[in-house]
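Trainee: Mind folding the following:
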Amino acid sequence: MRWDAFLEQVQERGKYPIPQEAERSARTVLALLGAHLVGEVRAELAARLPETFALILLNPLQATEPLSPERFVRATAAWIEGATEQTAAWDVSAVLSVAADAAGEDLTHRILLQLPPGYDLLFGHPET
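Mentor: Down below sits the predicted model:
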């Protein structure tokens, strides 16, 4: 996916007034996500993202333990200046739903298998 297309989708879903807010959210959320994915799944997702975001995903922060979806949102809020848990949940969902679209159904399913239960809602793919 191209950089501008990815950011436009994040901006639209996140209802951000300016592209810089969408970029800030994407950088933060993908860095945190990269800390939770390993192996082929992380590499395949990176291959479907714009290069800058792929590098962020592939050079993640170090997670000492898997974060529950709630803790992932709290961590996002801590990294985004002025964010609350409510706004961070919005940021996370905007970015992860665009990432899921870029990944496709099969890869998104494999991503969710690497994450603790509950991330499906953040990706916009509730389990049925």
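Trainee: going forward, measure contacts between C-alpha atoms and count neighbours the same way
Mentor: OK.
Trainee: Packing partners of the helix or strand where Val98 lies?
Mentor: Applying DSSP states H and E as the criterion places Val98 in helix 85-103. Applying 3 or more CA pairs under 8 Å, 6 or more residues apart in numbering; DSSP states H and E, one finds that helix 85-103 contacts helix 3-14, helix 19-34, helix 39-47, helix 69-79, helix 119-122.
Trainee: My guess is Gln11 contacts Arg24. True?
Mentor: No - using CA atoms under 8 Å, Gln11 makes no contact with Arg24, being 10.5 Å away.
Trainee: Looking at those two now, which is surrounded by more residues?
Mentor: Using other CA atoms under 10 Å, the more surrounded residue of Gln11 and Arg24 is Gln11, with 23 against 14.
Trainee: Please generate a structure for the following sequence too, so the two can be compared:
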Amino acid sequence: MSVGTMLASTTVATADTANLTPIVTLGHGLHADQIATCVGYIDVQAASDYDAPYPPNYVRFTTHFIGVSQVCSVSGTIEWHNLDTGESGSRPWAVSGWDGPNAPTFASIEPGAGRVSLNITTSTPHIPSRGEFLAA
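Mentor: Below is the predicted model:
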């Protein structure tokens, strides 16, 4: 796997793995109505090297939170736009503190092959993640 370069929202990845801008967000405990029990950021990476039979393209989330709850949960939406084909789509995603700090969570996406722009948001107050990568 080759390593992509750090991306701003308008930079194109030159490899099959790209670091997107991190998500800065509030999280909640076990229940969604427990907003702001934790705060932190999520490192986001997009890649196109997952082995068959699974779809090759995915987003990796690595959490970094502090708070008063034993569990920090965050959910949101991955939106993609294939800049070469014009196709777009979205899917939900979620991470949980049950796996411990810095534990990665993966979400597969199927944007089709080509240059893909990503916008990743949460259901709580946040600064979204954005970037591009080369999908398989």
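Trainee: Please state their TM-score.
Mentor: Once superposed, the chains reach a TM-score of 0.25 (TM-score structural alignment, normalised by the length of the first structure), with 70 aligned residues with a CA RMSD of 5.8 Å.
Trainee: Would you mark the buried spots in the strand ranked longest in the second structure?
Mentor: Counting residues, the longest strand found in the second structure (DSSP state E) is strand 35-47. For strand 35-47 of the second structure, burial by neighbour count (16 or more other CA atoms under 10 Å) applies to 35-47.
Trainee: of those residues, closest to Arg130 of the second structure?
Mentor: Nearest to Arg130 of the second structure out of these is Val44 (CA to CA; 8.9 Å).
Trainee: Leaving out chain neighbours, which residue sits closest to the closest one?
Mentor: Leaving aside its sequence neighbours, Val44 of the second structure sits nearest to Phe61 (CA to CA, 6 or more residues apart in numbering; 4.9 Å).
Trainee: right, and the helix or strand after the helix or strand containing the one you found?
Mentor: Using DSSP H and E, the element containing Phe61 of the second structure is strand 58-67. The helix or strand immediately downstream of strand 58-67 of the second structure is strand 74-82, counting by DSSP H and E.
Trainee: Going by neighbour count, which residues in that next one are buried?
Mentor: Neighbour-count burial for strand 74-82 of the second structure, counted by 16+ other CA under 10 Å, picks out Val74, Ser75, Gly76, Ile78, Glu79, Trp80, His81, Asn82.
Trainee: again with stretch 105-112 of the first structure
Mentor: For stretch 105-112 of the first structure, by 16+ other CA under 10 Å, it's Leu107, Thr108, Ile111, Leu112.
Trainee: possible to save these as a markdown table with secondary structure and distance to Gln20 of the first structure?
Mentor: Listed next are these as a markdown table, based on DSSP: H, G, I helix; E, B strand; the rest coil; distance: CA to CA, whole Å:
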| residue | secondary structure | distance to Gln20 of the first structure |
| --- | --- | --- |
| Leu107 | helix | 28 |
| Thr108 | helix | 26 |
| Ile111 | helix | 27 |
| Leu112 | helix | 28 |
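Trainee: could I get the residues you listed as a markdown table with distance to Trp3 of the first structure?
Mentor: Converted to a markdown table, those look like this (distance: CA to CA, whole Å):
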| residue | distance to Trp3 of the first structure |
| --- | --- |
| Leu107 | 20 |
| Thr108 | 20 |
| Ile111 | 21 |
| Leu112 | 24 |
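Trainee: For Asp101 of the first structure, state which of these is nearest.
Mentor: Using CA to CA, Thr108 comes nearest to Asp101 of the first structure of these, at 8.3 Å.
Trainee: Let me see the contact set for the closest one.
Mentor: Applying CA atoms under 8 Å, 6 or more residues apart in numbering, we find Thr108 of the first structure in contact with Ala100.
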